[in-house]
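K.L.:
Sequence isn't available, so here's the structure alone:
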């Protein structure tokens, strides 16, 4: 390894070490949900200690994205109908969105288009999870939103190097990962991996961030990275937001084989790309997430008291009568993990 590359890696590593950790309530929530003895009341009580998080969980639970037919007026109700994994993923996603929302780097990197792409990847991953029978759709959604977090670190803390990378992408039509390797000797996946480990994110999310371009490198546990790999391709094909230039990364056929798809890759990807129209429809219902990415806050006073009883007669966000997706349908008396 040449000395210049060593210095760059050292600089990036030190910057990541110096970044703030996730809010305490989020790390506590992850630990609580991962404990099999935890109840919905336990999770709701913890979330309710943070008024801003409470407001956003309720706003998102009542958004058109989930489409529940009745208003979800309490955090406890939200935990019950969404399930533990979805609530955990929402908390993580909201926390990271807010941490980097609204700001701009000194480069010509369009952060809003970046977030549009990231949210689209989350939506696509959740959608493909249902199509490909991946059980935890909430986990897929969070992984899609967070998969390119390394690019944000580059844009915010390494503006000179990132400007060089973007120039290579623009002027030489390079795939952004190749440009990153030329300039830094590593990629946004490496940087995202380090950050995810610093934040003590769940192992599956760490793996998805690290291997979303190369799921075939994993001997086991490749399902979530493979899902994000395919979701990323679908979002790039549909030109939703900006995933880092026009040039696509190489398709890793292992991502298809992971889900039992053994046909010729081009034919298989035509099937994946066939979900493009459905993805655009789902994105229209995801505005509650894009508003957070735009830095638009939620006033906790506009939301129902998290300890009040739910009103069974109201529709979510004024959309009355909407129906949730099959995987997120309302459950009475049972909390899904």
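P.N.:
Nice, thanks for sending it over. Remember, it's a predicted structure, so these values are computed and weren't measured experimentally.

K.L.:
Only C-alpha atoms from now on, for both contacts and neighbour counts.
P.N.:
Noted.

K.L.:
in the helix or strand containing residue 228, what counts as buried?
P.N.:
Per DSSP states H and E, residue 228 falls inside helix 223-237. Of the residues in helix 223-237, 223-236 count as buried by neighbour count, 16 or more other CA atoms under 10 Å.

K.L.:
Give me the three-state assignment for residue 163.
P.N.:
Recorded secondary structure, residue 163: helix (DSSP: H, G, I helix; E, B strand; the rest coil).

K.L.:
how close does it sit to residue 108?
P.N.:
8 Å (CA to CA, to the nearest Å).

K.L.:
neighbour count winner among those two?
P.N.:
Per other CA atoms under 10 Å, whichever of residue 163 and residue 108 has more neighbours is residue 163, with 18 against 13.

K.L.:
So that one is in contact with residue 107, correct?
P.N.:
Yes: between residue 163 and residue 107 there is a contact under CA atoms under 8 Å: 5.6 Å.

K.L.:
so who does residue 105 touch?
P.N.:
155, 156, 159 (CA atoms under 8 Å, 6 or more residues apart in numbering).

K.L.:
Please repeat the previous calculation with a cut-off of 10 Å.
P.N.:
Going by CA atoms under 10 Å, 6 or more residues apart in numbering, residue 105 touches 111, 152, 153, 154, 155, 156, 157, 158, 159, 162, 163.

K.L.:
So which of those are in strands?
P.N.:
Under the assignment DSSP state E, these contribute nothing to strands.

K.L.:
Identify the farthest-apart pair in those residues.
P.N.:
Greatest spacing in the contacts of residue 105, by CA to CA: 111 and 158 (14.7 Å).

K.L.:
Included below, for side-by-side comparison, is a second structure:
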């Protein structure tokens, strides 16, 4: 079956340009072009559309209103805004309805890559039951406004770290959450950081962006309904996994960009648990009870009950948010790295898989949960079996540093 995309823009010249740009993709993609939200809804009612890409500023039904209707009626459709800089305020008002944002003018390659990435997310959801679970979730968390503002500043030719810090400081709750995380012992700073400028200068914008996403996701989940599920413990585990993953990547001589990706993927590797627990509360309470009573792993029982796991769902969310493919893969396969088909190259998946397992091994949070050590077959395939003792030493050193600081 061909993939299908719907473009919505009241500017016929823009639609004609898109049609010309994307003609080489016509063998793979059914392409629909309409000039209004009403026309778009007709197309959606009559066709199996995978992706909608819409302008924001249109007469009658604007892009935000259209996306809200699609979000409610067809939550399985990937929703992308393609709009001009002048529409920034309107885009911000519609942040909860859109998964991704592209700015005009946009090249054919940018659009093609965005469409392919959006569609390929479906490979993460391995069966129809898993896709059903996603479609039952009325709303997945949206990218926080603060994150989009930081990204916009970083992408400017004259963007600077001072402005990034100022943007963060305008949100007191996010500032407090970020400073709480960066002042945890896992970062190993000798004195507390007291403002966003210090955090941005010491950690860089990529890590800060990851912290914003993490703080946002933890803030939208109500842990009060899960008395045996501690947010502080989950945050600590996430930060520790990110720290260990980045240390492993550094030890293996990976470039700084990949080290940052390893930290971000490690920090976000369990966000799917938040989504499952908040959207399927009754089922998830039962899952946790089964894990404790039968000494099993969380992800195996999740898949048994819901036909998907927190790993796949977290990856699906980050993919919708257009995070790097290596980060998405690290989330999707961090329990089963051999299924990723990544060859023998060291990737964030390698680091996060090992870091997650080693962190659980070193710090047993719940003795009733089954342990899941690093996959020996995967390590052998990667030629990294002999590295495992050194990774364990790194992990122990990080905890020794933490305990010394505490």
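P.N.:
Cool, the structure landed. All figures in this text were calculated on a predicted structure; none of them were measured in a lab.

K.L.:
Work out the TM-score between the chains.
P.N.:
Between these two chains, after superposing, the TM-score reads 0.66 (TM-score structural alignment, normalised by the length of structure 1); 276 aligned residues with a CA RMSD of 3.6 Å.

K.L.:
Give the next helix or strand downstream of the helix holding residue 228 of structure 1.
P.N.:
With DSSP H and E, the next secondary element past helix 223-237 of structure 1 is helix 253-258.

K.L.:
Flag every buried residue along that following helix.
P.N.:
253, 254, 255, 256, 258.

K.L.:
Quick check: of the residues you listed, which lies closest to residue 97 of structure 1?
P.N.:
Taking the buried residues of helix 253-258 of structure 1 together and measuring to residue 97 of structure 1 by CA to CA, the closest member is residue 255, at 27.0 Å.

K.L.:
now for structure 1, which residue lies nearest the mean position of the chain?
P.N.:
By CA atoms, centre = their mean, structure 1 has its centre lying nearest to residue 145, at 1.9 Å.

K.L.:
That residue in helix, strand or coil?
P.N.:
Per three-state DSSP, residue 145 of structure 1 ends up helix.

K.L.:
Alignment lookup: residue 240 of structure 2 to structure 1.
P.N.:
In structure 1, the residue paired with residue 240 of structure 2 is residue 120, using TM-score structural alignment.

K.L.:
ok, residue 242 of structure 1 - how many residues close by?
P.N.:
19.

K.L.:
Show me the two of the buried residues of helix 253-258 of structure 1 that sit farthest apart.
P.N.:
253 and 258 (8.8 Å).

K.L.:
shared neighbours, the two?
P.N.:
215, 216, 226.

K.L.:
among the contacts of residue 105 of structure 1, which recur in structure 2?
P.N.:
With both residues aligned by TM-score structural alignment, their matches' CA atoms under 10 Å, the contacts of those that structure 2 also has are 155, 156, 159, 163.

K.L.:
among those, who's most crowded?
P.N.:
Top of those by neighbour count (other CA under 10 Å): residue 155, with 22 neighbours.

K.L.:
distance from whichever helix or strand residue 315 of structure 2 is part of to structure 1 after superposition?
P.N.:
Element membership for residue 315 of structure 2 (DSSP H and E) is helix 310-320. Compared with structure 1 after fitting, helix 310-320 of structure 2 has a mean deviation of 1.9 Å; criterion: mean CA distance after the TM-score superposition for structure 1.

K.L.:
Strands of structure 2, residue ranges please.
P.N.:
3-8, 29-34, 51-54, 78-83, 100-103.

K.L.:
Which stretch of structure 1 lines up against the third one?
P.N.:
Structural correspondence for strand 51-54 of structure 2: none found in structure 1, per TM-score structural alignment.

K.L.:
re earlier: what is the equivalent residue in structure 2 for the residue nearest to the centre of structure 1?
P.N.:
Using TM-score structural alignment, residue 145 of structure 1 sits opposite residue 267 in structure 2.

K.L.:
give me every residue that touches that match.
P.N.:
Per CA under 10 Å, 6+ apart, neighbours of residue 267 of structure 2: 207, 210-211, 213-214, 235-245, 261, 331, 352, 356.

K.L.:
In helices, which of the residues you listed fall?
P.N.:
In helices, defined here by DSSP state H, the members of the contacts of residue 267 of structure 2 are 207, 210-211, 213-214, 235-245, 261, 331, 352, 356.

K.L.:
so what corresponds to residue 302 of structure 2 in structure 1?
P.N.:
Looks like residue 302 of structure 2 aligns to residue 180 there (TM-score structural alignment).

K.L.:
Number of residues surrounding the closest residue to its match other than its chain neighbours?
P.N.:
Leaving aside its sequence neighbours, residue 180 of structure 1 sits nearest to residue 187 (CA to CA, 6 or more residues apart in numbering; 5.3 Å). Other residues near residue 187 of structure 1 come to 21 when the count uses other CA under 10 Å.

K.L.:
do the same with the one 4 residues further on
P.N.:
Other residues within reach of residue 191 of structure 1 by the criterion other CA under 10 Å amount to 23.

K.L.:
What's the match for it in structure 2?
P.N.:
So residue 191 of structure 1 corresponds to residue 313, using TM-score structural alignment.

K.L.:
how far away is residue 203 of structure 2 from residue 235 of structure 2?
P.N.:
For residue 203 of structure 2 relative to residue 235 of structure 2 (CA to CA), the value is 18 Å.

K.L.:
who has more neighbours, the two?
P.N.:
residue 235 (18 against 13).

K.L.:
before we move on, the earlier item: could the shared contacts of residue 253 and residue 258 of structure 1 go into JSON lines alongside distance to residue 20 of structure 1?
P.N.:
Output for these, formatted as JSON lines (distance: CA to CA, whole Å):
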{"residue": "215", "distance to residue 20 of structure 1": "29"}
{"residue": "216", "distance to residue 20 of structure 1": "32"}
{"residue": "226", "distance to residue 20 of structure 1": "29"}
